[in-house]
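Novice: mind looking at a prediction? Sequence and model below.
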Amino acid sequence: MNSTKVYSLLLLFLFTFSFCSKKDVDSDMLDENLTEETYFPPLNSSEWETKSIAALNWNENQLQPLLDFLEEKNTKSFMILYNGKIVVEEYFNNHTATASWYWASAGKTLTATVSGIAQDENLLNINDKVSDYLGTGWTSTSLEKENQITCKNLLSMTSGLDDSLGDDVSPENLKYVADAENRWAYHNVYVKMQDVVANASKTTFTNYFNTKLKDKIGMSGLWTNVNDLSVYWSNTRSMARFGLLISADGKWEDTQIVSESFLNEATNTSQTINKAYGYLWWLNGKESYHLPATQAQFNGKLIPNAPNDLFAALGKNDQKIYVVPSKKLVIIRMGASAENSNFALSNFDDDLWAKINAVID
């Protein structure tokens, strides 16, 4: 065999060995990440373990374009958790790690979760009518129509009450449009579930929330009332803690905070009209969806660029908690509206996921 052939064979061997070795390393990294146990940050501590983009074999050169995009779109904070560990944590536009920002309607999912906890404790049943807990006359509808409305209808936005009358939830502003279960409409009447929980637990909603959820997972923050809206404010890591709890099927370390069975209901289609809505959670990957302030049905996925199994807490002006079970991801975005003021979903969701995919794929 001449020297040219020997040299060629040697190069081929070295290339094959190098390729296989890298493939084996990448495979080992993937296997390790898939089998790693979920990490939970300690309570009442700033300690939080991290994981590098390199360790996840993500595309590090695509991170800066993502961060530039976020800053341009009025973002205040952004986090990516993988299996509980922080991979990305960035603050923009003079916001800081200790500063609070509003969750807006992303905080609806806090109410849903606390409702599930109360049901787990046999304090209430979401299939009961709301008047069992609030008494009759909590709406201005007839007694017959009012008694059709269950707690589940509040959680799934199918109360049948008029959503065009503003956010006031006093009885005179809660008027009949359709029988419960027959119409999906994004309505602030969901907040009556906080009264249900308070009455069922014989304490205030805030006390119950703090004791059963906030304190148990180390969240900061507080509820405020703005123009008859109950709004939660916290730092970004507190929002991430809540997202982590949900992604871990309701467990925090070895403690079941809210039952997996309730969360399974909450993060799957809750009624027959808006396939992309659970119990105050938005769901991706469905064949159609409805949006606030319209009765129109839109065909296709809620966020086309996002994974099908994503579910999300979405708040006014682009407050986001994305949970992606298949990828072990929790992603947080807080800030001002990326473009135009919106109730929940916006074009920003799909554009953001295009940038996220460039990093994680």
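Specialist: Arrived safely.
Novice: only C-alpha atoms for contact and neighbour calcs from this point on.
Specialist: Noted.
Novice: can you tell me the closest non-neighbouring residue to residue 252?
Specialist: Ranked by Cα to Cα, 6 or more residues apart in numbering and with sequence neighbours excluded, the top spatial neighbour of residue 252 is residue 245, at 6.0 Å.
Novice: in the helix or strand containing residue 224, what's buried?
Specialist: Element membership for residue 224 (DSSP states H and E) is strand 222-226. With burial defined by 16 or more other Cα atoms under 10 Å, the residues of strand 222-226 counted as buried are residue 223.
Novice: which other helices and strands contact whichever helix or strand comes after it?
Specialist: Downstream of strand 222-226, the next assigned helix or strand under DSSP H and E is strand 229-234. Under the contact criterion of 3 or more Cα pairs under 8 Å, 6 or more residues apart in numbering; DSSP states H and E, the helices and strands touching strand 229-234 comprise strand 101-102, strand 222-226.
Novice: can you name every helix or strand that the first one contacts?
Specialist: Read it as strand 101-102. Contacts of strand 101-102 with other secondary structure elements, assessed using 3+ Cα pairs under 8 Å, 6+ apart, are made with strand 229-234.
Novice: between the strand holding residue 224 and strand 229-234, how many degrees?
Specialist: Here the directions of strand 222-226 and strand 229-234 differ by 150 degrees (axes from the mean of the first three to the mean of the last three Cα atoms, to 10 degrees).
Novice: before we move on, the earlier item: of the helices and strands packed on strand 229-234, which is nearest residue 274?
Specialist: For residue 274, the closest of the helices and strands packed on strand 229-234 is strand 101-102, at 26.2 Å, according to Cα to Cα.
Novice: what's the first helix or strand after the closest one?
Specialist: Counting by DSSP H and E, what follows strand 101-102 is helix 108-120.
Novice: and that following helix with strand 229-234, angle?
Specialist: Counting by the same axes, to 10 degrees, helix 108-120 points 100 degrees away from the direction of strand 229-234.
Novice: one more to weigh against that first structure:
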Amino acid sequence: MKWFKRILLLLLVAVAILVYFNYSKLNIISGYASKYMASQVFVANRQAEAVVANDLKFPLIELAETAVDYEQKSASATVYGLMERKTIYREGLGCVLVNDDYKEGQPYLQPRRTLSKIERPYPFGHLPPKDTLFPEIDYGQLQKAVALPFTNNEVQKTRTLLVLYKGHLLHEKYVDGFTKDTPVLGWSMTKSVLATLYGILEHQKKIEVQWPAPIVEWKNDERQYITLDHLLRMQSGLAWEEDYSGISDVTKMLFLDSDMTEAQKNKKALAEPTEIWNYSSGTSNLLSGILRMQFRTHQEYLDFPYEDLIDKIGMHSMLLEADLEGNYVGSSYGWANTRDWARFGQLYLNNGQWNDEQLFAPEWVDYITTPTEHSDGGYGAHFWLNAGGIYPDVPKDLFSCNGYQGQYVFIIPSKDLVIVRTGLAEDPDFDINGFLGALVKAIK
């Protein structure tokens, strides 16, 4: 009995030590699970059971237990009964983690949307896509290529795939539980949407990307030389840790902060602008805060992305989620169905023109696809590039929106292609080069 008590005591001490050193991490874990569950249920209209079984089954996050309140439109999560976090749904703004200061029922503004149907075939409108055969396409090779993302899908974990060629729907496929209408979380693909808003403002002659960042706190130190261009290119020189495996700048921002525009703003400079390239979701949310400064009212800020981009090109399924302070989480929280993500890629393939209207200048595409110094040809301005040849069997003019867990919108101008792939696995588990290499071979 004495030995049993000693062993039990040692186990209790070990558990206490484990909890003590991981308590802060539990906050992140339950925060992630709560936020993710709420958004998948109330934004994407997915079943909670499917989310638990498929989406939340990865290290640490699988420790969380979630619960959904359908009447109150909220979700909560704990880890071993500890550190409960709650997420609520707000109409027009999506889901947001709340804190002790949040008062239920408090009023909030939401974006005004124009959801009228565009009487043109998809992707330029909401009519059914046209069936078109192209003599330059090897359809046998095409079928081999589009099958690749679903091969050994326990590893590749592809969920949706869509291919546009010359503005025509060439192929689309969805696994069980997903359809052409299912909104998909783009994660960092949202960064490219945010950058596009800057391209639109520049085209409207309301900003210039070479302007200094309008941050009052930076005016009297070395950060005063940081421009919008430096922020769009992730080369501000500011400190930032982008690590999703533990407690880092990005996980604290996404799962603890009420105002996500502040996290990067308060960081010190590690280098002068352009001296280093450092990928930072905090930078994107800082840019969302700067975007808010361009409008007289908060309502105008909320309306702008939908009025001048999203609803204008018919991306009616898209939702940009906001933080507790009403800032769009431009780093991570954009939702759209696969067809609408493809519309966004087609807009770039069209050099900013949509149904006879120029939303941003063709030169903006040149800007965002110009490689950023120190990125090894892999990054432009909130878009990823193949200029450095990371995908050796794919044309180097490819540029893309990339998101956590393998969300991609690939644009290949030389092949007139837009490809959307969503799932739960990134390269190399999802073989980007093998798939895209096989696909471009189908076009003679």
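Specialist: Received the coordinates, thanks. If you're wondering where the values come from, they're calculated on a predicted model, not measured in any experiment.
Novice: after superposition, what is the TM-score?
Specialist: The TM-score (TM-score structural alignment, normalised by the length of structure 1) is 0.75; 297 aligned residues with a Cα RMSD of 2.6 Å.
Novice: map the residue nearest to residue 252 of structure 1 across to structure 2 for me.
Specialist: Matched by TM-score structural alignment, residue 245 of structure 1 corresponds to residue 347 in structure 2.
Novice: I figured its match hits residue 353, correct?
Specialist: Yes: under the criterion of Cα atoms under 8 Å, residue 347 of structure 2 lies in contact with residue 353, with a separation of 6.4 Å.
Novice: okay, these two: which has more neighbours?
Specialist: Neighbours per residue, other Cα atoms under 10 Å: of residue 347 of structure 2 and residue 353, the larger number sits with residue 347, 23 against 17.
Novice: is residue 168 of structure 1 in contact with residue 228, as I believe?
Specialist: Yes: taking contact to mean Cα under 8 Å, the distance of 5.9 Å between residue 168 of structure 1 and residue 228 places them in contact.
Novice: what about residue 295 of structure 2, neighbour count?
Specialist: Count around residue 295 of structure 2 with other Cα under 10 Å applied: 13.
Novice: host element of it?
Specialist: With DSSP H and E as criterion, residue 295 of structure 2 is part of no helix or strand.
Novice: disregarding residues adjacent in the polypeptide, which is nearest to the residue most central in space within structure 2?
Specialist: When structure 2 is reduced to its mean C-alpha position, the closest residue under Cα atoms, centre = their mean turns out to be residue 187, at 2.4 Å. For residue 187 of structure 2, ignoring the flanking residues on the chain, the nearest one in space by Cα to Cα, 6+ apart is residue 332 at 4.1 Å.
Novice: ok, residue 426 of structure 2 next?
Specialist: Leaving aside its chain neighbours, residue 426 of structure 2 sits nearest to residue 406 (4.1 Å; criterion: Cα to Cα, 6+ apart).
Novice: what do you get for residue 358 of structure 1?
Specialist: The shortest distance from residue 358 of structure 1 to any residue that is not its chain neighbour, by Cα to Cα, 6+ apart, is 6.1 Å, and that residue is residue 62.
Novice: the one you found contacts residue 354, correct?
Specialist: No: under the criterion of Cα under 8 Å, residue 62 of structure 1 is not in contact with residue 354, lying 11.0 Å apart.
Novice: under the alignment, what does residue 354 of structure 1 map to in structure 2?
Specialist: Structural alignment places residue 354 of structure 1 opposite residue 437 in structure 2 (criterion: TM-score structural alignment).
Novice: and its match, what does it touch?
Specialist: Each residue near residue 437 of structure 2 by Cα atoms under 8 Å, 6 or more residues apart in numbering is listed here: 393-394.
Novice: can you name the helix or strand that it falls in?
Specialist: Here residue 437 of structure 2 is assigned to helix 432-441, by DSSP H and E.
Novice: kindly report the same for residue 71 of structure 1.
Specialist: Here residue 71 of structure 1 is covered by helix 63-72, with elements defined by DSSP H and E.
Novice: what's downstream of that helix, the next helix or strand?
Specialist: strand 75-82.
Novice: so that following strand corresponds to what in structure 2?
Specialist: Counting by TM-score structural alignment, strand 75-82 of structure 1 pairs with residues 158-165 of structure 2.
Novice: what about that stretch, distance to the chain center?
Specialist: The chain centre lies 17 Å from the centre of stretch 158-165 of structure 2; the measure is Cα atoms, centre = their mean, to the nearest Å.
Novice: quick check: that stretch compared with structure 1, mean distance?
Specialist: With both structures laid over each other, stretch 158-165 of structure 2 and its partner residues in structure 1 are 0.9 Å apart on average (mean Cα distance after the TM-score superposition for structure 1).
Novice: coming back round to it: which among the helices and strands packed on strand 229-234 of structure 1 is found nearest to residue 135 of structure 1?
Specialist: Nearest of those to residue 135 of structure 1, taken as Cα to Cα: strand 222-226 at 23.3 Å.
Novice: just give me how far that closest one sits from the chain centre.
Specialist: Chain-centre distance of strand 222-226 of structure 1: 20 Å, with Cα atoms, centre = their mean.
Novice: kindly report the same for stretch 177-187 of structure 2.
Specialist: Distance of stretch 177-187 of structure 2 from the chain centroid (Cα atoms, centre = their mean) equals 13 Å.
Novice: could you tell me where it falls in structure 1?
Specialist: Going by TM-score structural alignment, stretch 177-187 of structure 2 lines up with residues 94-104 of structure 1.
Novice: quick one, helices of structure 2?
Specialist: Assignment of helices within structure 2 using DSSP state H yields the ranges 2-42, 48-50, 139-147, 153-156, 189-203, 228-232, 249-256, 262-265, 281-293, 298-305, 338-349, 362-368, 432-441.
Novice: out of those, which is the most enclosed?
Specialist: With neighbours defined as mean count of other Cα atoms under 10 Å, the helices of structure 2 peak in mean count at helix 338-349, which reaches a mean of 25.
Novice: by contact count, what packs against that helix?
Specialist: The contact analysis (3+ Cα pairs under 8 Å, 6+ apart) places helix 338-349 of structure 2 against strand 158-165, strand 407-412, strand 417-423.
Novice: tell me, how many residues neighbour the closest residue to residue 159 of structure 2 other than its chain neighbours?
Specialist: If you skip the residues right next to it in sequence, residue 159 of structure 2 has residue 423 as its closest partner in space, 4.7 Å away by Cα to Cα, 6+ apart. The number of residues packed near residue 423 of structure 2 is 25, by other Cα under 10 Å.
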